[in-house]
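Trainee: dropping a prediction and its sequence here:
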Amino acid sequence: MNNKYESHSLLAYEKSQALDLEPKLNFKKAITGELTQNLSNLCQNELIPFLLQQFGNGYWGQQCLNIAPQTFMILQHFGIDCELVYGEVSINGTDEFDTDYDELVKELENPGTAGFAIHVWIQIGKDFIIDPTVAARINKYYSAQFPSHQIILGKSKKLLKDLKLEYKPMLAGAKYVTKTCNIPLKYNAEAV
């Protein structure tokens, strides 16, 4: 693997398996131009209006633990093979959440004992990212012209090149949210 995101994602997958999170990531899934266009259309035309109705048009930059699992469930409902990923995102070289792997594991082992720093997004295949909340942070801290309520999506290299977003996966699996936040999530799409 020549992509830093891909190697970190694979490591997060392996660590998550060892922690019994049962991640369902299909690293062999082909991300075609057609799939990318379909996902983009789905996010713009279906997901954003739904999320705005659910969460309002306030600041979403600290809402990833609420909004990403909801997005995951909608994508699963549409039969899209995806997984929740937990870690850090860097914007223009600045880590946004100070996420720490050991803290993520502590929260998993003893949920609710303290607030923990985390960013959550959705991954398809080996490196396709869907992030419903990071746009709010870009708008608030980096560029007021950047639309705050949009879903950022694309391959990790393209997001790094075009938007200076570097994703750092640490754990994966919907079971993490179920265990730490008591949000029951189901897979409807099978990772094949």
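Mentor: Perfect, I can see it now.

Trainee: hey, let's count contacts and neighbours off CA atoms from now on
Mentor: Will do.

Trainee: mind listing the strands for this structure?
Mentor: Using DSSP state E, the strands of the chain run over 83-91, 94-95, 119-124, 128-131, 152-155, 165-172.

Trainee: export those strands to CSV and tack on mean neighbour count?
Mentor: Formatted as CSV, the strands of the chain follow (neighbours: other C-alpha atoms under 10 Å):
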stretch, mean neighbour count
strand 83-91, 23
strand 94-95, 14
strand 119-124, 26
strand 128-131, 23
strand 152-155, 19
strand 165-172, 25
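
Trainee: and here's the other structure:
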Amino acid sequence: MLADIHAEKRSYTDMLVEAFTTSKEVFAFPSPPAIDPTWKISDQDIAKLDYFINHDWALKMGAQMDPYWGDQCQFLAGHIVSYLNMIHNIPAEIIIGEVSINGTLEYDANFEELKQEYFSETRMRGNQNLHAWVSIGGDVIIDAAIGHRLAKNYNVPLKKLPRVMVRRASGFIKSGLNFSAKHLPMIYGSDFLEKTTLNGPSTVKFLYEMARSS
């Protein structure tokens, strides 16, 4: 049950592997995943990634966006994937699923609803019940929306959080602050967002192509 995310014994990487298998078997997305969930990512690479995102992307592109990011996870994930791909040649993939914060489900994501939405002949209107974050493989999570939700709903001081949280899954669970967040990946989602919304990486790719050539 989704309500028991924090009681889930499988590692984040194991759940990500399962999500990739399910995506291929059930959704048969047209594009192969850009990353491998079993890749080993070093602490040095995570530190470099954090610098790129929080000291470059967030200060340039992020500063031009709506000041509240807590309800823009898909839009932000699409931007970050395009930024990493185009500016740094880093493979990245959007992950779709759910996140539990202090035992509370934030988005009410449901696998069957995701499947129904993807295979529907008409695009859904309104908000989607899902959370989107970015993966470069392994247990690394890049979550741009969670910080503002933590500050708004869980009284976590925003000044103690980076603009974009870039860390291993275990670093969200044992955060060192007054929250514990556990991500549950369901599918890899760039193709999902391309079909169901206008928030996939392809819609903003041209911005980063322009930035790269300038």
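Mentor: Alright, I've got the coordinates. Treat the numbers as computed from the prediction; the structure is a model and nothing was measured.

Trainee: re the thing from before, in a markdown table: the strands of the first structure, plus distance to residue 48 of the first structure.
Mentor: Below are these laid out as a markdown table (distance: least, C-alpha to C-alpha, whole Å):
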| stretch | distance to residue 48 of the first structure |
| --- | --- |
| strand 83-91 | 18 |
| strand 94-95 | 25 |
| strand 119-124 | 15 |
| strand 128-131 | 11 |
| strand 152-155 | 11 |
| strand 165-172 | 20 |
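
Trainee: so which of these comes closest to residue 11 of the first structure?
Mentor: Nearest to residue 11 of the first structure among the strands of the first structure is strand 165-172 (7.6 Å), distances taken as C-alpha to C-alpha.

Trainee: among the strands of the first structure, which is nearest residue 141 of the first structure?
Mentor: By C-alpha to C-alpha (comparing all of those), the closest turns out to be strand 83-91, at 9.6 Å.

Trainee: and that closest one with strand 165-172, angle?
Mentor: Going by axes from the mean of the first three to the mean of the last three C-alpha atoms, to 10 degrees, strand 83-91 of the first structure is angled at 140 degrees with respect to strand 165-172.

Trainee: next one: strand 83-91 of the first structure to chain centre, how far?
Mentor: Taking C-alpha atoms, centre = their mean, to the nearest Å, one finds strand 83-91 of the first structure lying 5 Å from the centre of the chain it belongs to.

Trainee: can you say which of the strands of the first structure is nearest to residue 71 of the first structure?
Mentor: Nearest of the strands of the first structure to residue 71 of the first structure, taken as C-alpha to C-alpha: strand 119-124 at 8.1 Å.

Trainee: from the chain's centroid, how far away is that closest one?
Mentor: On C-alpha atoms, centre = their mean, the centre of strand 119-124 of the first structure falls 1 Å from the chain's centre.

Trainee: who are the packing partners of that strand?
Mentor: When contacts are defined as 3 or more C-alpha pairs under 8 Å, 6 or more residues apart in numbering; DSSP states H and E, strand 119-124 of the first structure packs onto helix 64-77, strand 83-91, strand 128-131.

Trainee: if we use 10 Å, what do you get?
Mentor: Judged by 3 or more C-alpha pairs under 10 Å, 6 or more residues apart in numbering; DSSP states H and E, the packing partners of strand 119-124 of the first structure are helix 64-77, strand 83-91, strand 128-131, helix 134-137, strand 152-155, strand 165-172.

Trainee: coming back round to it: which one, of the strands of the first structure, ends up nearest to residue 2 of the first structure?
Mentor: For the strands of the first structure, proximity to residue 2 of the first structure was assessed by C-alpha to C-alpha; strand 152-155 is nearest, at 13.5 Å.

Trainee: how close does the spatially most central residue of the first structure sit to residue 130 of the first structure?
Mentor: For the first structure, residue 121 is the residue whose C-alpha lies nearest the centre (C-alpha atoms, centre = their mean; 0.7 Å). Distance of residue 121 of the first structure to residue 130 of the first structure, given as C-alpha to C-alpha, to the nearest Å: 6 Å.
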